[in-house]
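# got a predicted model here, sequence first, then my questions.
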Amino acid sequence: MTLRQAQGTGVRPVIGLTTYKQRAQTGVWDVTAAFLPAVYFEAVQRAGGIPVLLPPQPVDAEIVGRVLDGLDGLIVTGGADVDPARYGQDAAPETDKPHLERDAWEDALLSAAIDRELPFLGICRGMQVLNVNRGGSLHQHLPDLVGNDRYRIGKGQFATNEVVVEPGSELDALVGAKLPVKSYHHQAVDTVGDGLRVTARTDDGIVQAVELEGVPFGVAVQWHPEEDAAEDARLFAGLVDAARTYAGAKA
C-alpha cells in the first residue's frame, strides 16, 4: 500500500489520538496540560486522515461511546509506563509513577474500539496498554532481561533496532519482512494477551509488534513509527485506509 493510495479519493477519515496530561511549560505558563508531539498527528495528516486529540478524562461509558461515535480510527500513543497493578504486579524501582487517569481512559477507549471493530494502532506504550487490556503482562525493566540499554539510550535520543516481521501478517503486508525502527522504551510484552498474535521481534526475542485477531485492523508496535516518515509512514497509511473503509460502512 502506498501513501498515494491512502491519500486517494474518498472520505478523509477522522483519527483520534490519545494524549499526555501532565506538567508543561510554554512562555510564562507552567501548568498541567494535555499535549502530544506534533509528529504523531502530522503523520496522520500526511496519510490522508484528520487527526483529533483525546485528552485523558474520567472514564464514563457514555463519554467513551460519544467520542468513538465521531471517530473512524484510533491511535493509542506513547508515554509513561502502565501501572503494574493493572497486571497484578508491584512496581519495580525503575517503573514510572503511574498516570491512573490516562491508564483508565485508554483502556476504556481500546475496549470499546475493539467491541465496535474500530480500526486502531498502538504505539510503544499503546502496545503495552493493548497487551494489558487483553490480560497480558509486561517486563518492567528490559536492561534486567537483555543486559543493556539498546531500546532506551536516554536523553531524548531514539535508538535504532532491526525488527523481523512474521510472514503473512498485516504488518508484513504494510512494511515487509524486516525494517530498522526507532526505539525509546524500557518495558515490553511478557505474557501475551488473549487474542493477540506476535508479528515482530528483535534478534533477542523481545516482542516488537502484535495484532489482534478477529478485527479488521488492530495493529500495535513497540517502536515509534511517527519518528521515521520514510519507512513507517506505511503504518499510518494502513490505519487510515482501514479507517476510510470503516467510515464508508457506517455512512
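Done, it's in.
# CA atoms for contacts and neighbours, from now on please.
OK.
# need the outlier residue of the protein, farthest from its centre.
Relative to the centre of the chain, and counting by CA atoms, centre = their mean, the farthest-placed residue is residue 28 at 32.2 Å.
# want to compare, so here's the second one:
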Amino acid sequence: MSKPLIGVTTYLDQARWGVWDLPAALLPAAYPRLVQAGGGHAVMLPPDEPYAAAAVVARLDALVVAGGADVEPVRYGAEPDPRTGPPARERDAWELALVEAALASGTPLLGICRGMQLLNVARGGTLVQHLDGHVEAVGVIGRHEVKPVPGTLYAALVPEAASVPTYHHQAVDRLGAGLAPSAYAEDGTVEAVELPGPGWALGVQWHPEMGEDLRVIRGLVAAARARRG
C-alpha cells in the first residue's frame, strides 16, 4: 500500500536565501520530517483562497495544521491583548477553512500549537492571549510534562505522563463546541483537545516535530490509512 498523502500548512513571510530576499511560503523542515518518519508523504499547503479548501482537503489523506503566529483575536470575538503578536490574516482565513473542510469530510486532522488553537476557534472556542511559564526563552524550545486524560484518543496513543517540547504563550480558554480536553500541563493548562466521534481530530499544544516521540504522528498516519481503506 502506498504511503498516505498528508498536507502541512505553511507560513507566509519574507525570507532570505542565497541572493534572494522575497516573500516565501515557509515550513520548518522538522514538520515534513515528522510526517515522513511517521510513514506519510508530506505536501506543503501555502495560504490560498478559502473557497479552495474543500477541494484541496479532498485530495489529501490527512491534514496537519502547523504552528506559527497568534490567531487574530477578532476570530474569537476578543480585543487584542498588548502581548498578542501581529496577525497573519491570510493564514487564519485559509487554515480555518482547511480545518472546517477536514472536519466536514472526516479527514484525519492534527493541529500543532497554533493548529490546536485554530481547531478550538473553528469550533467557537476562545483563547487565553498570554500566559507565562510555557516559553523557556525567545527562540528556545523548552520542555514540560503533560498528563493524558484517561479514555481519550490521545491517551490511547500516549497513555503515560510525558515530557514534551513546548513553545507557546497562548492556550485554550473556553473549549469549542464538541471538543474535549485530552491532556493537561501541571499548571492546569489544556495541552491537547480532540473531537470525540467516528473521525480522528486531535490538537496538541506542544511541538512533536521538535521531539523524538512519533506516537501522535503515527496515530494520524494510521487513521489516514484506515480512512483510505
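Yep, that arrived. Fair warning: this is a prediction, and the values are worked out from it, not measured in the lab.
# tell me how they score on TM after superposing.
Once superposed, chain against chain, the TM-score is 0.97 (TM-score structural alignment, normalised by the length of the second structure); 229 aligned residues with a CA RMSD of 1.0 Å.
# how about the strands in the first structure?
14-18, 20-26, 29-35, 50-54, 73-76, 120-123, 138-139, 159-165, 178-183, 188-189, 196-201, 207-212, 218-221 (DSSP state E).
# packing partners of the first one?
Using 3 or more CA pairs under 8 Å, 6 or more residues apart in numbering; DSSP states H and E as the contact test, the elements touching strand 14-18 of the first structure are strand 50-54, strand 73-76, helix 233-250.
# please identify the most buried of those.
Mean neighbour count, computed with mean count of other CA atoms under 10 Å, is highest for strand 73-76 among those, reaching a mean of 28.
# list the helices and strands that one packs on?
Against strand 73-76 of the first structure (3+ CA pairs under 8 Å, 6+ apart) you get strand 14-18, strand 120-123, helix 125-133, helix 233-250.
# residue 75 of the second structure maps to what in the first structure?
Aligned by TM-score structural alignment, residue 75 of the second structure pairs with residue 86 of the first structure.
# hang on, its match packs against residue 132?
Yes. Look at residue 86 of the first structure against residue 132 with CA atoms under 8 Å: they come within range, at 7.1 Å.
# what's the matching range in the first structure for the top helix by length along the second structure?
As assigned by DSSP state H, the longest helix anywhere in the second structure is helix 89-105. Mapped onto the first structure using TM-score structural alignment, helix 89-105 of the second structure spans residues 100-116.
# for the matching stretch, list every residue counted as buried.
102-110, 112-114 (16 or more other CA atoms under 10 Å).
# grab the nearest non-local neighbour of residue 218 of the second structure.
Closest residue in space to residue 218 of the second structure, ignoring its immediate chain neighbours: residue 38 at 4.8 Å, by CA to CA, 6 or more residues apart in numbering.
# need the counterpart of the one you found in the first structure.
Alignment note (TM-score structural alignment): residue 38 of the second structure maps to residue 47 of the first structure.
# that match against residue 237, yeah?
Yes. Using CA under 8 Å, residue 47 of the first structure is in contact with residue 237, at 5.0 Å.
# what residues are shared contacts of these two?
Counting by CA atoms under 8 Å, 6 or more residues apart in numbering, the common neighbours of residue 47 of the first structure and residue 237 are 3, 6.
# just give the closest residue to residue 124 of the second structure, not the sequence neighbours.
Of all residues not flanking residue 124 of the second structure in the chain, residue 176 sits nearest, at 4.7 Å (CA to CA, 6+ apart).
# the one you found corresponds to which position in the first structure?
Using TM-score structural alignment, residue 176 of the second structure sits opposite residue 193 in the first structure.
# show me what contacts that match?
131-137.
# what do you get if the cut-off is 10 Å, keeping everything else the same?
Listed by CA atoms under 10 Å, 6 or more residues apart in numbering, the contact partners of residue 193 of the first structure are 128, 130-137, 210, 212.
# pick out the most distant pair among those residues.
Farthest apart among the contacts of residue 193 of the first structure by CA to CA are 137 and 212. That separation is 15.7 Å.
# ok, back up a step: any of the contacts of residue 193 of the first structure buried? List them.
Judged by 16+ other CA under 10 Å, buried ones among these: 128, 130-134, 136-137, 210, 212.
# closest to residue 174 of the first structure among those residues?
Comparing these against residue 174 of the first structure with CA to CA picks out residue 210 as the nearest, at 13.6 Å.
# what's near enough to touch the alignment partner in the second structure of that closest one?
Using TM-score structural alignment, the equivalent of residue 210 of the first structure in the second structure is residue 193. Residues in contact with residue 193 of the second structure (CA under 10 Å, 6+ apart) are 111, 116-117, 119-120, 149, 152-154, 172, 175-176, 179-184, 201-205.
# thanks a lot, see you next time.
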